[in-house]
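Asker: here is a sequence together with a model predicted from it:
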Amino acid sequence: MEPHYYAVFGLTLASDFICDVLELVDPAEAGDVVRVERTTGLSPARAPEFDPYFDIQPDRQYMHWNAVGTFCIDDPSTVRIEPKEGVSDYLVSQALLGLVMSLVLERRGVLCLHASAVSVQGHAALFLGDKGAGKSTTSAALVARGHVPITDDLVAVGQTLSEDETLTVQPGFSSMKLWPDSIEALGLGDEASDRLIHPSLPKVQKRMATPIAEDAVPLGSLFMLRRSDEVSAPKAVRLPPHKALETVLRYTFMARYGETRLGQAHLISHLKRCGAVVSQAPVFELLVPADLTRLDDLSETIEQFVDQTT
């Protein structure tokens, strides 16, 4: 069977699995190709003590989820996957397009942030925060106001080939993971493409009506979201450089599996990339009212600060 070809994060996935949140591309126009192969013999003979189980080494990354399957990266041009019997391609793609792709990209020198991104006035606004902070909801609110989605959950930050080494954010996919109360607050209707991210959770992966950005978007501003009962209106406070760097480091994908796991050379370049983000883009703490009734005010606040690059 011929693989499916998809564009994501500046790469082309030639995948044995259907990834229906991605855009199909013509194989003849495929650029930098990453092969995603269905295979056997990767899964452990016995279920690991920990779930998920990760064995992250500089030259090989092995990941196993009891409910999904096993993923292995021996080089950053190939991902081998042994899905659990009966698991859908959709559930496989949830793991593939998150932690697994972050390792592919990191090994290629691309900084990966656990965040959501929207193009606002031609610049990428990035939303970071802990679980439940409202990253996807904030992005969806901006898209509802006419801004352009870039990606959700995984943000890939890399350099352009220009002499000034401008940082850009690569387009990923327009689907966003939203809780039912966020969908209601945004006035979004039910769509045939809506999917539960997991059968045990009510959170929905919802494809936005606005297509994603076609090209990489210059990095604009970063917002660390923090919901608070102490504010009645959104409030953005720019962080000093040391706090900004601490925030960026905290919300990298590498922080989820250990900054030193890919080796010392990679750690040094990783720290430099995080420093480059802070030197080129302001980082704000954005205090957000705890309820969902101020999404327009939240969007207006972001629009005011997204291009403050000095």
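Answerer: Received the coordinates, thanks.

Asker: from here on, just use CA atoms for contacts and neighbour counts.
Answerer: Will do.

Asker: for this structure, longest helix please?
Answerer: Looking across the chain with DSSP state H, the single longest helix is helix 264-280.

Asker: quick check: buried residues in that helix?
Answerer: 266-267, 270, 273-278, 280 (16 or more other CA atoms under 10 Å).

Asker: got it, and stretch 104-116?
Answerer: 104-107, 109-116.

Asker: so what's the residue nearest to Phe173 when sequence neighbours are not counted up against?
Answerer: Of all residues not flanking Phe173 in the chain, Thr151 sits nearest, at 4.9 Å (CA to CA, 6 or more residues apart in numbering). By CA atoms under 8 Å, 6 or more residues apart in numbering, the contact set of Thr151 is 116-118, 171-175, 212.

Asker: let's go with 6 Å and repeat that
Answerer: The contact partners of Thr151, by CA atoms under 6 Å, 6 or more residues apart in numbering, come to 116-117, 171-174.

Asker: same thing with Met224?
Answerer: Per CA under 6 Å, 6+ apart, neighbours of Met224: 127-129, 285-286.

Asker: let's see that with 7 Å instead.
Answerer: 127-129, 284-286 (CA atoms under 7 Å, 6 or more residues apart in numbering).

Asker: what do you get for Leu178?
Answerer: 136-137, 203-205.

Asker: nearest to Tyr257, of those?
Answerer: Ser136 (22.5 Å; CA to CA).

Asker: tell me the gap between whichever helix or strand the closest one is part of and the middle of its chain.
Answerer: If you go by DSSP states H and E, Ser136 is part of helix 135-144. Its chain's C-alpha centre and that of helix 135-144 lie 14 Å apart, by CA atoms, centre = their mean, to the nearest Å.

Asker: before we move on, what about stretch 239-253?
Answerer: On CA atoms, centre = their mean, the centre of stretch 239-253 falls 17 Å from that of its chain.

Asker: and here is the other one:
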Amino acid sequence: MIISHAVLKLKYIRYDRGVIIVTSISPRTRALQPTAYTLAGQTVVFDQAVTALSEYASPAYVPKQSEYPALQPELAATVDEVYRGPAPIDGRLREVTVWQTAVGVQIDVDAQPVCQLDIDQAAIHLLCSDGLGSRVNLEVITGPALILLLQRRSIYCLHAGAVHSRAGVIAMVAESGAGKSTLSAHDAEDWRQVSDDLLPVRLSGDGDSSEVSLLPDYPQLKLPNARVAWLPSQAFALDYLVRINPQPAEVFECRRLPLQSAMLQLIRHTVAAKLFDASSLAAHAEFAKRFCQCVPAFEIAYPRALDQLPDLRQQLVDALLTT
């Protein structure tokens, strides 16, 4: 459906195609120093320093002023509404609307434009004047906006907690409130939290040599300093996918998921999948199939009792090692 909507159409010059760029529409940011960060293994250059992302700064990469665009806003007459619905942002549900424009994708929150993406040029443009200090803006930029650009590089982001355990690396997916953050919380040397909420993953290889890599360097904005306590310096293989049943059980239960069920859980818990276009949806389905062919998936149910968490974690590890 094509409808009228006041959307800013942005013209600019791009230089380094290997870098993702985040710019502000505010002219005052031109005097600030562009700063590079490593997020999901990609260099992301903001046109100013972002305090909340300081743990991910990439001092080895020194961006040039010419590597981010000068913006010339124009009004686009028509856009196509791609998605409208509630999403948790900055501690409460807000209405998110996504538009397809002539130059890319625009994301609005509570009827206010937040940012516009140029997918082909790997650029995100902040449209509102309150800047990157706004929690809403930062969650949108590091959430759906950046995730849509990463998808074009075959990196998908799961709404998942993850841990490094005796059994290997476990990704845990679940509906909100089902307990994945609690279960995956950092505990000890043999239960190190790798992700609290957002988990970028990537496939490499073909056929029997396929491997799913976890990219741990991604902002976990719900945690202090936006990072887990133990942040590995490089990607490593993902060994298991575990779905947490939202219904509690009287005792710990673990069962292997068949391929189709595992794919459904992976697709359901991929962040921003509702915003994918037709070609991206097809690529995502193929990714889910290959992912679940090389990573065994399980479903667990357990009592919701905090004092049993250490035992539950050990039961999960033992079940994965013996199943």
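Answerer: Happy to help now that I have it. Note that the structure is predicted; figures quoted are calculated from it, not measured.

Asker: out of the contacts of Met224 of structure 1, the closest to Gly146 of structure 1 would be?
Answerer: For the contacts of Met224 of structure 1, the nearest to Gly146 of structure 1 is Phe127 (17.3 Å; CA to CA).

Asker: which of the buried residues of helix 264-280 of structure 1 sits closest to Phe253 of structure 1?
Answerer: For the buried residues of helix 264-280 of structure 1, the nearest to Phe253 of structure 1 is His270 (11.0 Å; CA to CA).

Asker: residue ranges for the helices of structure 1, please.
Answerer: 89-95, 101-107, 135-144, 180-185, 241-250, 254-257, 264-280, 295-305.

Asker: which of those helices is buried the deepest?
Answerer: Each of the helices of structure 1 was scored by mean neighbour count; the highest is helix 135-144, a mean of 24, by mean count of other CA atoms under 10 Å.

Asker: what does that one rub up against?
Answerer: 115-118, 127-129, 149, 152, 176-178, 182, 186, 295, 299.

Asker: swap in 8 Å and give it another go.
Answerer: Under CA under 8 Å, 6+ apart, the answer for helix 135-144 of structure 1 is 115-118, 127-129, 148-149, 152-153, 176-178, 182, 186, 208, 210, 225, 295-296, 298-299.

Asker: counting by contacts, list what the longest helix of structure 1 packs against.
Answerer: strand 111-114, helix 241-250 (3 or more CA pairs under 8 Å, 6 or more residues apart in numbering; DSSP states H and E).

Asker: just give me the neighbour total for the counterpart of Leu215 of structure 2 in structure 1.
Answerer: Correspondence of Leu215 of structure 2 to structure 1, assessed by TM-score structural alignment: Gln170. By the criterion of other CA atoms under 10 Å, Gln170 of structure 1 has 27 neighbours.

Asker: that older thread, counterpart of the residue nearest to Phe173 of structure 1 in structure 2?
Answerer: So, by TM-score structural alignment, Thr151 of structure 1 is matched to Ser195.

Asker: and for Phe223 of structure 1?
Answerer: In structure 2, Phe223 of structure 1 lands on Val242 (TM-score structural alignment).

Asker: mind listing what its match touches?
Answerer: Contacts of Val242 of structure 2 (CA under 8 Å, 6+ apart): 170-173, 297-300.

Asker: related to what we said a few turns ago, closest to Val34 of structure 1 among the buried residues of stretch 104-116 of structure 1?
Answerer: Out of these, the member with the shortest distance to Val34 of structure 1 (by CA to CA) is Val104, at 8.7 Å.

Asker: residues contacting Asp20 of structure 1?
Answerer: Here Asp20 of structure 1 is in contact with Tyr90 (criterion: CA under 8 Å, 6+ apart).

Asker: which position in structure 2 pairs with it?
Answerer: Match for Asp20 of structure 1 (TM-score structural alignment): Ala52.

Asker: gap between its match and Val201 of structure 2?
Answerer: Distance, Ala52 of structure 2 to Val201 of structure 2, by CA to CA, to the nearest Å: 22 Å.

Asker: same check, this time on Gln220 of structure 2
Answerer: Distance from Gln220 of structure 2 to Val201 of structure 2, by CA to CA: 15 Å.

Asker: over to Lys11 of structure 2?
Answerer: 32 Å.

Asker: so those two - more neighbours on which side?
Answerer: Val201 (21 against 13).

Asker: geometric centre of structure 1: which residue is closest?
Answerer: Leu154 (1.0 Å; CA atoms, centre = their mean).

Asker: quick check, it in contact with Glu106.
Answerer: No - using CA atoms under 8 Å, Leu154 of structure 1 makes no contact with Glu106, being 11.8 Å away.

Asker: so what sits against both of the two?
Answerer: Cys112.

Asker: which non-adjacent residue is nearest the equivalent of Leu249 of structure 1 over in structure 2?
Answerer: Under the alignment (TM-score structural alignment), Leu249 of structure 1 pairs with Ile267 of structure 2. What sits nearest to Ile267 of structure 2 in space, not counting adjacent residues and going by CA to CA, 6+ apart, is Ala288, at 6.6 Å.

Asker: give the contact list for the one you found.
Answerer: 263, 266-267.

Asker: quick check, nearest of those residues to Glu81 of structure 2?
Answerer: Nearest member of those to Glu81 of structure 2, counting by CA to CA, is Ile267, at 22.1 Å.

Asker: name the nearest of the buried residues of helix 264-280 of structure 1 relative to Gly69 of structure 1.
Answerer: His266 (27.2 Å).

Asker: right, I'll leave it there.
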